[in-house]
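Undergrad: build the 3D model from these lines:
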Amino acid sequence: MKFMLTTSAVLAVFLFATQSHAADGQEVYSNNCAVCHDAMPPKMGDKQAWEPRLKQGQDALMAAVVNGKGTMPPKGGNSSLSEEDIKAALNYMLDQVK
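TA: Prediction:
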């Protein structure tokens, strides 16, 4: 019985520790995207530059980030970013131009 309780407790701690938490879009942006998007087009918050991209839709924007486009490498150069991270950063960026 004691073994089962200990095993259950260890499993619960493991599951809690490995659960993915919602990505913080601003943090992902600051740590991965800001270097370029604060200096090069489309700049963060530049509604005019983002307008044609917004018309493409979020799926097309996600694909561009995941696969790379133009001078932007796939996943903005950080292959460890999850799609959840990318989506959170993209939503944060898009919120700045709405």
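Undergrad: make it CA atoms for all contacts and neighbour counts henceforth
TA: Noted.
Undergrad: Gln56 - how many residues pack around it?
TA: 10 (other Cα atoms under 10 Å).
Undergrad: any idea which helix or strand carries Ser80?
TA: In the assignment (DSSP states H and E), Ser80 maps to no helix and no strand.
Undergrad: quick one: end-to-end distance for stretch 34-49.
TA: 16 Å (Cα to Cα, to the nearest Å).
Undergrad: how much space between Asn67 and Thr6?
TA: Look at Asn67 and Thr6: by Cα to Cα, they are 44 Å apart.
Undergrad: just Leu90 next, same as before
TA: From Leu90 across to Thr6, the span is 42 Å (Cα to Cα).
Undergrad: of the two, who's got more company?
TA: Each of Leu90 and Thr6 has its neighbours counted (other Cα under 10 Å); Leu90 has more, 20 against 11.
Undergrad: next, the second sequence, to be compared with the first:
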Amino acid sequence: MKKTMILAVTAMLMTPVAAMAERDGATLYNTKCMACHMTGAAGAPIFGNAEQWGPRAAKGIDALLVSATNGLNAMPPKGTCMDCTESELKGAIQYMLDNSK
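TA: Got it, this is the predicted structure:
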């Protein structure tokens, strides 16, 4: 039994991130982004605030993705979501933009 559990856990840990189900923008926002973007911590644009998101949205999603991936000001790279794919980050950004119009 112990060996079976060890093998199962090892197999899970070795599964590439790409093989895991992709998280949607809302899920990612609610689990990784909300802590700062709900409160505006460290200057993060607040979720739903069109005035704060407007100038950022004007840059385009690709520029926002670069900022999110590399980090910007107080935001660390990938906003601490080190296991996020580019597609997932883009989905979270789009979710925040769509809800800030």
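Undergrad: and the TM-score between them?
TA: TM-score of the superposed chains, computed with TM-score structural alignment, normalised by the length of the first structure, equals 0.76; 81 aligned residues with a Cα RMSD of 1.5 Å.
Undergrad: who touches His37 of the first structure in this structure?
TA: Taking Cα atoms under 8 Å, 6 or more residues apart in numbering, we find His37 of the first structure in contact with 43-44.
Undergrad: what is the aligned counterpart of it in the second structure?
TA: Aligning on TM-score structural alignment places His37 of the first structure opposite His37 in the second structure.
Undergrad: what about the closest residue in space to its match that isn't next to it in sequence, neighbour count?
TA: Excluding its sequence neighbours, the residue lying closest to His37 of the second structure (Cα to Cα, 6 or more residues apart in numbering) is Ile46, at 4.7 Å. Summarising burial for Ile46 of the second structure: neighbours were counted as other Cα under 10 Å, giving 19.
Undergrad: secondary structure class for Ile46 of the second structure?
TA: When classified by DSSP: H, G, I helix; E, B strand; the rest coil, Ile46 of the second structure comes out as coil.
Undergrad: verify the stated contact: it with Gln52.
TA: Yes: assessed by Cα atoms under 8 Å, Ile46 of the second structure is found in contact with Gln52 at 6.9 Å.
Undergrad: got a list of what Pro52 of the first structure touches?
TA: By Cα under 8 Å, 6+ apart, the contact list for Pro52 of the first structure is empty.
Undergrad: what lines up with it in the second structure?
TA: In the second structure, Pro52 of the first structure lines up with Pro55, judged by TM-score structural alignment.
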